[in-house]
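Engineer: return a 3D structure for these sequence lines:
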Amino acid sequence: MKQSVAHPLVIGGGPVGLVLALSLQQSGVPVTVLEAQQPGAMYGDGRALALSYGTRQVLEQLGVWDRLAAAVTAIAGIHVSQQKGLGRALLKASEHQLPALGYVVSYGALMQALDARLAESAAGIEVRYQVPVQHLHVDGAAAEVTFQSATAAEPEVLVTPLAVVADGGRSLEAIPGLIRDTKHYGHDALVGLVRTELPHRNIAYERFTPYGPMALLPNGEQFSLVWTGEQAYIDQISALDDAAFLQALHQAFGDRVGKFLHIGKRGRFPLKLSKLEQTFAAHCVVIGNAAQTMHPVAGQGFNVGIRDAMALAKNIAATAADQWGAAHRLSEYQQSRARDSGRGLLFTDFLVNVFSNDLVGVGLLRGAGLGALSLLPFARRFLVNKMSYGS
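Structural biologist: The predicted structure follows:
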């Protein structure tokens, strides 16, 4: 069965897709969201997200932040150091007249807050659940999205002037001609919740080691650990029992939070840098993690995706309805996002390459860079603006 809708259609009901939908709703633009999973399926997802201060402002604007505030942990400062080397830097929210440099929240808590906002005022937004997209066809006139509903015997097709892929890339294989330029680091990230002897005092830690960056993010009364390194190295530390793992963590991180007392369930995922090599001229646009995937160092990727959603919503709201999906409007959106997303990819890749090796002399250069960051207010201001707003 084929139907036409005269408004944008969003593939993916995760945070980026729902931020886009809520923003379009505020501008009076109707939108349909297709989500493969059932309602509430992700509420138990404990993955930690690092929200920038700019993302907080977005969630405040959309009426989501008040529902989320009790579940977030503020980051008042970020301590940056390198293992086996000189140089330290401390970024402070108070130095930049900010209430926090960022916030840590679970994926599940953010989804609950977004869904609560949708339920409160759903006018203009239709969310269809359990409708995995099977195919996406784009031509010069429109985009056709084929999906299978649990209640329908046959696949359904929606024809839309603008299809937005915001599902983290899960539907990209259904898009003919879409090419990704991917750099595999050969590194994995190991994640988990750790309890420490000393309280976190709302300080996040970024620690660069010869194996790769590691981060401790304040999360409730504990820390969320993100420990990256070559896959063989992560294999080794993953195989350790809890006591040996905590000892290895202490050896790599140092004494700043005292002893590591407990590690929760550990997970891991491969790391890559990826961006779309080709996008459609009209009627389809890809945003968020589906458009660019970054190394988690410095917590850029998710927040870049939120800025994608807000920029696209602004572009659509400023476009006449009969021009939604037009090539010249999508070109303007792509140009508006090229600097932020491009610099985010370069910034995270630079940090990984410079701060994750043990070449002779590089440690001294890293130490000098961290020392300069500690001494120069304009350098700290640049870094904070980059993390908060992408500028």
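Engineer: from now on I want contacts and neighbour counts done on CA atoms only, so please keep to that.
Structural biologist: OK.
Engineer: buried set for the helix or strand hosting residue 368?
Structural biologist: Using DSSP states H and E, the element containing residue 368 is helix 362-375. Buried residues in helix 362-375, counted by 16 or more other C-alpha atoms under 10 Å: 363, 365, 366, 367, 370, 371, 372, 373, 374.
Engineer: what's next to it, contact-wise?
Structural biologist: Where contact means C-alpha atoms under 8 Å, 6 or more residues apart in numbering, the residues beyond helix 362-375 that reach it are 80-82, 85-90, 354-355, 379-380.
Engineer: can you select the buried ones from those residues in PyMOL?
Structural biologist: Selection command for PyMOL covering only the buried members of those, criterion 16+ other C-alpha under 10 Å:
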select buried, resi 80+81+82+87+88+89+90+354+355+380
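Engineer: turn the contacts of helix 362-375 into TSV, including secondary structure.
Structural biologist: Output for the contacts of helix 362-375, formatted as TSV (DSSP: H, G, I helix; E, B strand; the rest coil):
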residue	secondary structure
80	strand
81	strand
82	strand
85	coil
86	coil
87	coil
88	strand
89	strand
90	strand
354	helix
355	helix
379	helix
380	helix
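Engineer: using a markdown table, lay out the contacts of helix 362-375 together with distance to residue 269.
Structural biologist: A markdown table is the format used below for the contacts of helix 362-375 (distance: C-alpha to C-alpha, whole Å):
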| residue | distance to residue 269 |
| --- | --- |
| 80 | 23 |
| 81 | 24 |
| 82 | 23 |
| 85 | 28 |
| 86 | 30 |
| 87 | 30 |
| 88 | 29 |
| 89 | 28 |
| 90 | 29 |
| 354 | 22 |
| 355 | 20 |
| 379 | 32 |
| 380 | 31 |
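Engineer: which one of the contacts of helix 362-375 is nearest residue 211?
Structural biologist: residue 355 (9.1 Å; C-alpha to C-alpha).
Engineer: second chain to compare with the first, below:
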Amino acid sequence: MNEVIVVGAGPVGAVSALALQQHGVAARVLEARAEDARADTRTLALAHGARLILERLGVWARVQDVTPITRIHISQRGALGVTRLSAEALGVPALGYVLSYAHLTEVLKQALAEAPIAVEYGVPVERIEPGIEAACVQAADGRTWSAPLVAVADGGRGTQTPAPRFAHDYAQTAVVCEVRTELAHGGQAFERFTPEGPAALLPKRDGYALVWTAASAEAMRIAALSDAEFLAALQRHFGGRQGLFLAATPRKTFPLHCVYAGREVGARVVRIGNAAQTLHPVAGQGFNIGLRDAWELARLCADTPATALGGEAMLHAYARGRRFDVVAGLGFTDFLVRMFSNDVAVLRHARGLGLLALEALPPLKAFVARRMMFGARG
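Structural biologist: This next block holds a predicted model:
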């Protein structure tokens, strides 16, 4: 009865359960997918602050095949203004780290098994009933559990996803794949803003993970191009900072939108990660905010008396504590997309001046970089 139930064993759910246990709070995880289900093939960009969370959980040392981002080059196509961020200037080993979602998921799965934390795979949650004393979780197979607190970390895929408090469809789609370039990346990532949407190159192994954003119809056309046509289009779109684009893996597409569902579902139930908010991928904030959700919830659970765990006062405190970080992240990414995804002359010049000012003012640059790494309270 005193264990917290975490719905979802993806990275945010796993980090939540591991952090709860580390803070002395028992947890049980219910995961809809089978234990041997094929993992997501996405690429993740972890901020340095996310690495620190994984280090505190004793997980980071197990993570392999990680490419550090030591520099970030930010520019806009066809206009003045460049900003360069450097890990060395900020006194950190890296600004971020690029790795596969599947690998991180497997590392966290092993950590859950060794903890040991009770994890039940192949258990879709059909219904969560809030309650005054406890929440009741009902699985599709008819089993039920009661808990003083249920943390929903299912990525917003559950059957009880509430109507969002805020939602915006950017009418954009991301084309993602891995590419190889003529020049070595040297740990440098690129964020290139264009009127059609941002394009990011993230160093991964000896190549890059590409996120190319465009209007949805155009993105689908781009994704369907032959390899040769795709590489030529990418060369025209991105430019020659990395020399020629030599090869690309098969393309996948993801529609982009911003959704804020909020923290609370009802009494004794809280949403974290993508179950609470979904961000545009520009600046790579969404996943990192989700890990901070998980960590901060566990810390608050540890600081709450057992009799008050999951109670109204605790959930309100959690919502207040996370609001600034989440709203700042939502606002920052939304601002970048709206500000840069156009070709209005006045805004183009303003953007250029902003990038030049950021480059010329190291304290301002450090302020922005730290918030990208550690969130609004960084």
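Engineer: the stretch 251-391 of structure 1: strands as residue ranges?
Structural biologist: Per DSSP state E, counting those that start in this stretch, the stretch 251-391 of structure 1 carries strands over the ranges 260-263, 267-276, 284-286, 292-293.
Engineer: mean shift between the first one and structure 2?
Structural biologist: Spelled out, it's strand 260-263 of structure 1. Mean deviation of strand 260-263 of structure 1 relative to structure 2 after superposition (mean C-alpha distance after the TM-score superposition for structure 1): 0.7 Å.
Engineer: repeat that for the second one.
Structural biologist: In the superposition against structure 2, strand 267-276 of structure 1 averages 0.6 Å from its aligned positions (mean C-alpha distance after the TM-score superposition for structure 1).
Engineer: what's the answer for stretch 187-194 of structure 1, then?
Structural biologist: Mean for stretch 187-194 of structure 1 is 0.5 Å (mean C-alpha distance after the TM-score superposition for structure 1).
Engineer: where along the stretch 101-250 of structure 2 do the helices fall?
Structural biologist: For the stretch 101-250 of structure 2, the helices defined by DSSP state H, counting those that start in this stretch cover 101-114, 216-223, 227-238.
Engineer: in structure 1, what range does the shortest one match?
Structural biologist: Okay, so that is helix 216-223 of structure 2. Mapping helix 216-223 of structure 2 onto structure 1 (TM-score structural alignment) gives residues 231-238.
Engineer: contacts made by the matching stretch with the rest, please.
Structural biologist: Residues from elsewhere that reach stretch 231-238 of structure 1, judged by C-alpha under 8 Å, 6+ apart: 186, 187, 188, 189, 190, 211, 228, 245, 248, 266.
Engineer: if we use 7 Å, what do you get?
Structural biologist: Where contact means C-alpha atoms under 7 Å, 6 or more residues apart in numbering, the residues beyond stretch 231-238 of structure 1 that reach it are 186, 187, 188, 245.
Engineer: which part of structure 1 lines up with the lengthiest strand in structure 2?
Structural biologist: As assigned by DSSP state E, the longest strand anywhere in structure 2 is strand 166-181. Per TM-score structural alignment, the counterpart of strand 166-181 of structure 2 in structure 1 is residues 181-196.
Engineer: tell me the gap between the matching stretch and the middle of its chain.
Structural biologist: On the basis of C-alpha atoms, centre = their mean, to the nearest Å, stretch 181-196 of structure 1 sits 14 Å off its chain's mean C-alpha point.
Engineer: grab the nearest non-local neighbour of the residue nearest the centre of structure 2.
Structural biologist: The centre of structure 2 sits closest to residue 287, judged by C-alpha atoms, centre = their mean, with a distance of 1.4 Å. Excluding its sequence neighbours, the residue lying closest to residue 287 of structure 2 (C-alpha to C-alpha, 6 or more residues apart in numbering) is residue 273, at 7.1 Å.
Engineer: which position in structure 1 pairs with the one you found?
Structural biologist: Residue 273 of structure 2 maps onto residue 288 in structure 1, by TM-score structural alignment.
Engineer: over to residue 51 of structure 2?
Structural biologist: Per TM-score structural alignment, the equivalent position to residue 51 of structure 2 in structure 1 is residue 56.
Engineer: count of residues packed around the closest residue to that match other than its chain neighbours?
Structural biologist: Excluding its sequence neighbours, the residue lying closest to residue 56 of structure 1 (C-alpha to C-alpha, 6+ apart) is residue 65, at 6.9 Å. Counted by other C-alpha atoms under 10 Å, the residues lying close to residue 65 of structure 1 total 20.
Engineer: residue 65 of structure 1 contacts residue 57, correct?
Structural biologist: No: the criterion here is C-alpha atoms under 7 Å, and residue 65 of structure 1 misses it with residue 57 at 8.3 Å.
Engineer: now residue 265 of structure 1: how far from residue 281 of structure 1?
Structural biologist: According to C-alpha to C-alpha, to the nearest Å, residue 265 of structure 1 and residue 281 of structure 1 sit 44 Å apart.
Engineer: right, I mislabeled it, should have said residue 170 of structure 1
Structural biologist: Distance, residue 170 of structure 1 to residue 281 of structure 1, using C-alpha to C-alpha: 21 Å.
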